[in-house]
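>>> sequence and predicted structure are below.
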Amino acid sequence: MQMYDNPVISGFYPDPSVCRVGDDYYAVSSSFEYFPGVPLFHSRDLVHWRQVGNVLDRPGQLGLTDDIPSSRGIYAPTIRHHDGLFYVITSRVGAGGVPAGHLIVTSERPEGPWSDPVHVDLPGVDPDLAWDDDGACWCSTSGVRMARIDPSTGAVLEGPWRTWSGSGGQYPESPHLHRIDGWWYLLVSEGGTGDGHAVSIARSRSPRGPFEPCPSNPFLSHRSTDLPIQSTGHADLVQAADGTWWLVLLGTRPRGAFPRFHVMGRETFLAPVRWEDGWPVAGPVQAQHPAPAAWHPWAPEPARDDFDSAALSPGWISPRSLPDTSWSLGERRGWLTLRAAGPSLDRPGYTFVGRRQQHLDCRVSVRIDPGTGRGGLCVRMDEAHHYELEVSGGEASVVARIGPLRQTVARRPVPPGPLTLVIETRTTGVLPPSVTSAGELEQGPLGTEAAGPDTLAFSIVGTDTALLAELDGRYLSTQLSTGFTGRVIGMYAIEGSVAFDWFDYTPATLTGQSSGTGGVAR
């Protein structure tokens, strides 16, 4: 029996939504403060996914200005296909977590181009779209509220009114309405998107309600268990071409000592569903499951970019925006040139191009020519939580920003010209919190055990490999930084221009280690 690995889309790809068109599946997820927004994936078997674009790939569609804090921005999209058009509806959230309304974009092809947004004025977040046999379009949002809308104009034609808000858990959200065998099924996540997350369901003969709750709600939750996958929720249903049913949902993979830490944010998992007495039954979300019938052997390749294309691939993201004046693939052929837009990674407005960390153990390396500029390689959670491996003026340094504290933990002279910078994450041989001075790792007992989820190692590679520092990974985790995102590893410039010849991301699974990878590729 063939088995598939969970998560199926690894890394910070939360709040998944999925639809099937013939034998093809399409999935989207939240992107929060990052541009471009709403990554879109394609699959033929629900297990192996490739990113084919971003739904919101023009600045005018997003409107993410520098006053949008980290973990705000674009929340919880839903993707649907109706009458030959793909629809994506999502929410935009501003400072303080205040919802700023919903937007709908459409396209004839999932790769785009996607339309300019149509705005919908309804309360809540996590919007959903569903159509009845008469062509009426129903929009549900967190709360849970229902309204009838015109998706072409955004006009609210009826409602909103409250329908059914779960089994009593806090934050009823991420409603998804599905028509199945004459019933309207309303999925709702509740309990918050942390350890108490759960999925409940109710049904009605009409989208207007009243909704009858499932007697076994919540029908999916890992709360109060010791299962390795936690925070399971925010689910969407899809029927495969062979008639089987599946859930895509978010979850986390916490590690380390109590209270445990997850560093890649909430990821996309897949779980089979069976039906009993008209209700879905989902088993625990496991690291491995029997594969769907359409499964086929496939292995991801290391993600390397030599910057030889005319445009950046869709997996590259930047906080809030990436103005054309801040980067170039043509200024120096075969190199990505970044131009500083701000003097520090500690405040919005800087130049950063990165990709999500997708494996528990991985190695990221870049070839950098700093010239007279200042820049390097950074592991980012937000402006107040990041580690930098920076080169400038003949010196390489490792800098840790943890909350209100910023410290240079290692320095080393380096020769001029191109250098190779390396950041490795490892979940074996995890170190206690450590301090470095002049590039030498502190030795001896530190009065504490290794408790973090991983260790990050920072090196310069030349004729020899020089290890500058090893830092505790817990300080770049959701539990420490808070928020809804995960680690993003990328290149930056904070002074002048800095050029990068290539960027290489290698999962440890491709070098003989196991890290519980998913099926996503770049």
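Yep, it's here.

>>> every contact and neighbour count from this point should use C-alpha atoms.
Noted.

>>> for residue 217, see how far away the spatially closest residue to residue 436 that is not a sequence neighbour is.
Spatial nearest neighbour of residue 436, excluding adjacent residues (Cα to Cα, 6 or more residues apart in numbering): residue 409 at 5.3 Å. Noted for residue 409: a distance of 50 Å to residue 217, by Cα to Cα, to the nearest Å.

>>> would you confirm that the residue nearest to residue 436 contacts residue 458?
No. With contacts counted by Cα atoms under 8 Å, residue 409 stays clear of residue 458, the gap being 10.9 Å.

>>> quick one: which of those two has more around it?
Of the pair residue 409 and residue 458, residue 458 is the one with more neighbours under other Cα atoms under 10 Å, namely 24 against 21.

>>> residues near residue 191, how many?
By other Cα under 10 Å, 22 other residues sit near residue 191.

>>> put this beside the first:
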Amino acid sequence: MNSHPAEPESRPKHGGRFAARLVCCFTLLLTLHGALGATITNPLMPGADPHAISIGQSVWIYPTWSKGAAPQFFAFASEDLQHWQRHGPVLDFADVSWIKDDGQAQHFPWAPAIIERQGVFYFYYSVGPQRQTPARIGVARGDTPAGPFRDSGKPLLTGEKGFEAIDPMVFLDPQSGKYLLYAGGSAGAGLKVFELNDDLISIAREIKTGRPPKFTEGAFMHYAEGIYHLTYSHGRWREASYSVHYATALTPTGPWTYRGALLESDNKHKGPGHHSIIQDPANGQWLIVYHRWNGTSGDGPYKGMRRVAIERIEYGADGAILPIRMSDAWTR
């Protein structure tokens, strides 16, 4: 029996293939034009501590997120920044073998971060309780941004006196090609930077760095306009004092030049903070993804659910980020 499909009676000529390409290109342009003309409405979703990453034409957001009474890690993906598909849970704490080594019965996950290398996704996360025992940072790996992520089998970092092992962020330094882990803050209010080994699940060494002015937690590093931009949260997370501040340097570990506040509470939105920064895959525009309290007044402490929002970033003539105004809607 002939296993090959029958030949078509006639093959399309070169002109047909060219026409097909034109149709594809025209469709892509229409899609892109529609995406760039869309109105983005804030907030995007419930959640806090959002870490965002661009993958192809999609933006993925990994927040601290609760489903019912149990905090879990979910991923949210979108191509238009308006409609978000939820994936997960992307990590099951039942599969983290070391989670109960601290002797505590209950644990809390928060402040995740993710980075991709050679088709593998590395998922970093904070583990509490934070007060009874030292907080820890774990790392897991997965083959897709939707997970599931498989834990490495041991903590990547454990807190110690004067340092809280929380709020991980991994940065690929474009100058050296090294992967750097930024972590720390909260009660310890200390920032540490570590060079990771090639496996991205173990630490090669600590790199000494200074504490930036008004640093509390949630450090994020990105490189733009030939400058290293370190942005971070300041203040109390449940109060209006929570805000995003900013320092720059000529290296990814300082010394830091303080640039002031980027995001602060206004009369409609409170406590903006714990953010990440990406480039829009549709047009290359830099964006900040952060959480805030909506529908609150006064100085706090606030109750209820924080919300994830996204804004555009603009740079001044000197390469520094201009102060950002929170919005309820903007045009992509």
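Cool, the structure landed. Remember, it's a predicted structure, so these values are computed and weren't measured experimentally.

>>> please state their TM-score.
The pair, once superposed, lands on a TM-score of 0.74 when counted by TM-score structural alignment, normalised by the length of the second structure; 278 aligned residues with a Cα RMSD of 2.8 Å.

>>> overlap in contacts, residue 409 and residue 458 of the first structure.
Shared contacts of residue 409 of the first structure and residue 458 (Cα atoms under 8 Å, 6 or more residues apart in numbering): 398, 469.

>>> quick one: map residue 191 of the first structure onto the second structure.
Counting by TM-score structural alignment, residue 191 of the first structure lines up with residue 235 in the second structure.

>>> what segments of the stretch 401-522 of the first structure are strands?
Counting by DSSP state E, counting those that start in this stretch, the stretch 401-522 of the first structure has strands at residues 405-413, 419-426, 436-437, 440-441, 455-461, 465-472, 488-495, 497-507, 520-521.

>>> and among those, the most buried is which?
strand 488-495 (a mean of 25; mean count of other Cα atoms under 10 Å).

>>> in a helix, residue 167 of the first structure, correct?
No. Under the criterion used here (DSSP: H, G, I helix; E, B strand; the rest coil), residue 167 of the first structure is coil, not part of a helix.

>>> and it, how close does it get to residue 203 of the first structure?
With Cα to Cα as the criterion, residue 167 of the first structure and residue 203 of the first structure are 13 Å apart.

>>> which neighbours do the two have in common?
The contact sets of residue 167 of the first structure and residue 203 overlap at residue 213 (Cα under 8 Å, 6+ apart).

>>> can you give me the strands in the stretch 201-350 of the first structure?
Counting by DSSP E, counting those that start in this stretch, the stretch 201-350 of the first structure has strands at residues 212-213, 220-221, 230-239, 245-252, 267-276, 279-282, 288-290, 303-305, 318-319, 327-328, 336-339.

>>> select, out of those, the one closest to residue 366 of the first structure.
strand 303-305 (9.6 Å; Cα to Cα).

>>> against the second structure, where does the closest one fall?
Using TM-score structural alignment, strand 303-305 of the first structure finds no match anywhere in the second structure.

>>> what packs against that strand?
In terms of contacts (3 or more Cα pairs under 8 Å, 6 or more residues apart in numbering; DSSP states H and E), strand 303-305 of the first structure is packed against strand 497-507.

>>> the strand it packs on maps to which residues in the second structure?
Strand 497-507 of the first structure covers no residues of the second structure once aligned (TM-score structural alignment).

>>> what angle separates that strand from strand 419-426?
With axes from the mean of the first three to the mean of the last three Cα atoms, to 10 degrees defining the directions, strand 497-507 of the first structure sits at 30 degrees from strand 419-426.

>>> packing partners for strand 497-507 of the first structure?
Using 3+ Cα pairs under 8 Å, 6+ apart, strand 497-507 of the first structure is in contact with strand 303-305, strand 336-339, strand 362-369, strand 374-382.

>>> mind listing what the residue most central in space within the second structure touches?
Central residue of the second structure (Cα atoms, centre = their mean): residue 51, 1.6 Å from the mean position. Counting by Cα under 8 Å, 6+ apart, residue 51 of the second structure touches 61-63, 111-114, 275-276, 289.

>>> again, only using 7 Å
For residue 51 of the second structure, the contacting residues are 61-63, 112-113, 275-276, by Cα atoms under 7 Å, 6 or more residues apart in numbering.

>>> so can I have CSV of those residues showing secondary structure, distance to residue 20 of the second structure and neighbour count?
Shown next, in CSV, are the contacts of residue 51 of the second structure (DSSP: H, G, I helix; E, B strand; the rest coil; distance: Cα to Cα, whole Å; neighbours: other Cα atoms under 10 Å):
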residue, secondary structure, distance to residue 20 of the second structure, neighbour count
61, strand, 35, 26
62, strand, 38, 28
63, strand, 41, 29
112, strand, 43, 27
113, strand, 41, 24
275, strand, 43, 27
276, strand, 40, 26
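
>>> contact partners for the counterpart of residue 158 of the first structure in the second structure?
Residue correspondence, TM-score structural alignment: residue 158 of the first structure in this structure matches residue 205 in the second structure. Neighbour list for residue 205 of the second structure: 194-195 [criterion: Cα under 7 Å, 6+ apart].

>>> hang on, residue 205 of the second structure in a helix?
No. Applying three-state DSSP, one finds residue 205 of the second structure to be strand, outside a helix.

>>> got the buried residues for stretch 276-286 of the second structure?
276-282, 286 (16 or more other Cα atoms under 10 Å).

>>> in CSV: those, plus distance to residue 300 of the second structure.
Shown next, in CSV, are those (distance: Cα to Cα, whole Å):
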residue, distance to residue 300 of the second structure
276, 24
277, 27
278, 30
279, 33
280, 33
281, 36
282, 38
286, 31
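
>>> so which two of these are the farthest from each other?
The most widely separated members of these, counting by Cα to Cα, are 276 and 282 (17.8 Å).

>>> could I get the contacting residues of the residue lying closest to residue 34 of the first structure once chain neighbours are set aside?
Once flanking residues are discounted, residue 34 of the first structure sits nearest to residue 319: 4.5 Å by Cα to Cα, 6+ apart. Taking Cα under 7 Å, 6+ apart as the contact definition, residue 319 of the first structure lies against 33-35.
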